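**Q** Sharing a sequence plus its predicted fold:
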Amino acid sequence: MSTLFSKIIEREVPADIVYEDDQVLAFHDINPQAPTHILIIPKKPIATLNDLTEEDQALVGRLPLIAAKLAKQLGFADEGYRVVMNCNENGGQTVYHIHMHLMGGRRFTWPAG
């Protein structure tokens, strides 16, 4: 199934890419919820967290490592940041290709929305 994210991976849709390797792509969110809001996605299409398998463990484990690396590079790691993954409609997922939100540059409150 083709999603917006698969089209970004294939360069069919433009994105402001900040990181890429052979397994992962990261780009600025088009609807930012913080001064810096980056989406970190695996290039392998996995619809939801519920669809993960044991073989996806290393791939998905890369996402928070890349989030921390980007937070350091972008200068807000020491002040703090938020990472979020949503699952299905009630969890707030709107694109059915797993992704991690990296948000920084402001104070976040709890509980989340």
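**A** Now that the structure is in, tell me what you want to look at. Numbers count the residues shown, from 1 in each chain.
**Q** okay, CA-based contacts and neighbour counts for the rest of this
**A** Noted.
**Q** and stretch 93-112, how far from the chain's centre?
**A** How far stretch 93-112 lies from its chain's middle: 8 Å, per Cα atoms, centre = their mean, to the nearest Å.
**Q** now swap in stretch 37-57 and tell me
**A** Offset of stretch 37-57 from its chain centre (Cα atoms, centre = their mean): 9 Å.
**Q** let's bring in a second model and compare:
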Amino acid sequence: MAADPDCLFCKIVAGQIPSTRVYEDERTIAFMDINPGTRGHLLVIPREHAKDLLEIDPEDLAACARTAQLLAQRAKDKLNADGINLINSCGPKAWQTVFHFHIHVIPRYDGDPLRLPWQPAPGDRDEIAQAAELLSA
């Protein structure tokens, strides 16, 4: 499996950096964002390294889309989200900061303060863990 030894997300795939995983299959991993925009914000990544949307293998892209759809439904069902944003940023001018393809699954709630682009800031670990538990089930 292709990996970039300097890539943060490749290190998460390899288990070298801890993450709060909520789902995985043969092609994808989903884990909680530690700088969440809203409660339940998570990331879906391919196991195989691809820098961005323009480089990802089409089958990995399809797998990521399926996983994002599954977890969006879970966020609506288990976190009572009123809506969902799926966001992919491709390139620095589009706010990409980690250069391993990923899809943000961002639950939205009536009255939440999130405006895009959000300014990432560390989230409450207990709230992240609680949302992860609900999304993992």
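**A** Good, I have the coordinates. Just so it is clear, the structure is predicted and the values come from calculations on it, not from any experiment.
**Q** any idea which element A112 of structure 1 lies in?
**A** In this structure, A112 of structure 1 is located outside every helix and strand according to DSSP states H and E.
**Q** All the helices of structure 2, residue numbers only.
**A** Assigned by DSSP state H, structure 2 shows helices spanning 8-13, 58-78, 125-136.
**Q** how far apart are the shortest one and its match in structure 1?
**A** Same thing as helix 8-13 of structure 2. Aligned to structure 1 and superposed, helix 8-13 of structure 2 gives a mean residue distance of 0.6 Å (mean Cα distance after the TM-score superposition for structure 1).
**Q** Where in structure 1 does that helix fall?
**A** Counting by TM-score structural alignment, helix 8-13 of structure 2 pairs with residues 4-9 of structure 1.
**Q** Could you list the residues in contact with the matching stretch?
**A** Residues from elsewhere that reach stretch 4-9 of structure 1 (Cα atoms under 8 Å, 6 or more residues apart in numbering): V13, P14, A15, L25, I41, K43, P45, V95, H97.
**Q** how does it look with 10 Å?
**A** Outside stretch 4-9 of structure 1, the residues within contact range by Cα atoms under 10 Å, 6 or more residues apart in numbering are 3, 10-17, 20, 24-27, 39, 41-45, 95-99.
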